[in-house]
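Colleague: my questions are about this predicted structure, shown below with the sequence.
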Amino acid sequence: MTEVSSQDPRLQDSMPAGAEAAASGFTQQQIEALFINAAREGDAELLASFLEAGMDPNLRAEKGYTPLILAAYNGNIDAVSALLKGGAKPDLQDEKGATALAGVAFKGNLPIARLLLEAGAGVDVPNSVGRTPLMFAVMFGRDDMAKLLLKAGACPTRRDGEGLNAQDLARRQGNTVLAGLMKQETRAAS
């Protein structure tokens, strides 16, 4: 067990930051790693402590992941809530252009998707190949998620880098019900 993992910042009077970090035995890199791990593991109480002490809620980890992306992807709704309350930006993208909403659309986590949408997450933010959260929901058979995203204003005719849209993807998978629903949504918007 490392020195960092055996110490618990919650036991200290205040979380170290900057120059105080070195004085307390933690490096800034170790503090950031603890913060990122708290997001990944869903420790909302520890996240709140870090945020209250001034930690950047939009810190970037490996592959450009933010604490919000990690908490959302791992299904940690309390951590997502704490991060959003602490100022996390819902539309920050990782190195591949994925947002927190794209991750939960892929996984089908409706409560977290609702929370992100309520916090202003962009419903049609594309990744680096042009795929939107709606496209991920369709591709992975998350019909309820697709319906939620459509109600939130997702565009079923937006095309990705391959020239496909969510309707095309639904038809390709034989999901005629969802393809029909998207076709109705498109007509209603016209």
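Modeller: Happy to help now that I have it.
Colleague: make it CA atoms for all contacts and neighbour counts henceforth
Modeller: Fine.
Colleague: assign N127 to helix, strand or coil.
Modeller: coil (DSSP: H, G, I helix; E, B strand; the rest coil).
Colleague: thinking it is in contact with A98, fair?
Modeller: Yes. Using C-alpha atoms under 8 Å, N127 makes contact with A98 at a distance of 5.0 Å.
Colleague: putting a second one here so we can go through both:
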Amino acid sequence: MSDASTEPQGPETVEHAHDPEVLHLAAKVFDLARHGDTDTVAAYVDAGVPANLTNDKGDSLVMLAAYHGHAATVEALLQRGADADRPNDRGQTPLAGAVFKGEDEIVKALIAHGADPSAGTPSAIETARMFEKTELLTLFGAQ
């Protein structure tokens, strides 16, 4: 009888999430989203990087692209299944971030992909009220 197993055992089973190469790749993709390199971000997601990848603060690729004003990158991620409402670790959503930054094109893209203006803390509605953005309150149905 043999004790041979087909399952890997011992130190050669490395948890990929802590692999330095994986962490380096993730950091690169986050930077690409921040800088609005839409084609490259889309190619990485198409190649298997999760559309809802988050950093150590819970910021998703959509959050980073939205906050830094990259509408095309936001749209590409949303088309690839990214969650328009995914909050970060502080409860902030991409929609509220886009309202805060005055990124109306991104606000419209997020709404078109089902973002909830009442989600998050503060919500996009609360943020729009705070900055007296009546046109966005109308868009959100929260006059």
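Modeller: That came through fine. Because the structure is predicted, anything quoted here is derived from the model rather than measured.
Colleague: with neighbour numbers in mind, choose between N127 and A98 of the first structure.
Modeller: For N127 of the first structure versus A98, neighbours defined as other C-alpha atoms under 10 Å are more numerous around A98 (24 against 19).
Colleague: was I right about that one contacting D124?
Modeller: No. Applying C-alpha under 8 Å as the test, A98 of the first structure and D124 come out as separate, 11.1 Å apart.
Colleague: for the first structure, which segments count as strands?
Modeller: Assigned by DSSP state E, the first structure shows no strands.
Colleague: middle-most residue in it, spatially?
Modeller: A100 (1.6 Å; C-alpha atoms, centre = their mean).
Colleague: for that one, which non-adjacent residue is closest in space?
Modeller: Using C-alpha to C-alpha, 6 or more residues apart in numbering and skipping the chain neighbours, the partner closest in space to A100 of the first structure is I69 (4.3 Å).
Colleague: ok, that neighbour - contacts?
Modeller: Going by C-alpha atoms under 8 Å, 6 or more residues apart in numbering, I69 of the first structure touches 99-100, 103.
Colleague: longest single helix anywhere in the second structure?
Modeller: Assignment by DSSP state H gives helix 20-35 as the longest helix of the second structure.
Colleague: so what secondary structure elements neighbour that helix?
Modeller: Helix 20-35 of the second structure is packed against helix 38-46, helix 61-67, with contacts defined by 3 or more C-alpha pairs under 8 Å, 6 or more residues apart in numbering; DSSP states H and E.
Colleague: L110 of the second structure: which of those is closest?
Modeller: helix 61-67 (9.1 Å; C-alpha to C-alpha).
Colleague: what segments of the second structure are helices?
Modeller: Secondary structure of the second structure (DSSP H): helices located at 20-35, 38-46, 61-67, 71-79, 94-101, 104-112, 124-130, 134-139.
Colleague: from those, which stretch is densest packed?
Modeller: Ranked by mean neighbour count under mean count of other C-alpha atoms under 10 Å, the helices of the second structure are led by helix 61-67, which reaches a mean of 29.
Colleague: in the first structure, what stretch matches that one?
Modeller: Alignment of helix 61-67 of the second structure against the first structure: residues 67-73, by TM-score structural alignment.
Colleague: now do that stretch: distance to the chain's middle.
Modeller: Put simply, stretch 67-73 of the first structure sits 5 Å off its chain's centre (C-alpha atoms, centre = their mean, to the nearest Å).
Colleague: now stretch 115-133 of the first structure
Modeller: 9 Å.
Colleague: any idea how far apart the tips of that stretch sit?
Modeller: 15 Å (C-alpha to C-alpha, to the nearest Å).
Colleague: one more: stretch 34-49 of the second structure?
Modeller: Start-to-end, stretch 34-49 of the second structure (C-alpha to C-alpha) is 16 Å.
Colleague: what span of the first structure lines up against it?
Modeller: Using TM-score structural alignment, stretch 34-49 of the second structure pairs with 40-55 in the first structure.
Colleague: contacting residues around the residue located most distally from the centre of the first structure?
Modeller: Most distant from the centre of the first structure: A23, at 33.7 Å, with distances by C-alpha atoms, centre = their mean. Listed by C-alpha under 8 Å, 6+ apart, the contact set of A23 of the first structure is empty.
Colleague: ditto for G18 of the first structure
Modeller: Q28.
Colleague: go again using 10 Å as the cut-off
Modeller: 26-28, 31 (C-alpha atoms under 10 Å, 6 or more residues apart in numbering).
Colleague: could you check how far the residue nearest to A33 of the second structure when sequence neighbours are not counted is from V107 of the second structure?
Modeller: Counting by C-alpha to C-alpha, 6+ apart, A65 is the residue found nearest to A33 of the second structure once chain neighbours are left out, at 5.0 Å. According to C-alpha to C-alpha, A65 of the second structure stands 12 Å off from V107 of the second structure.
Colleague: right, I'll call it a day here.
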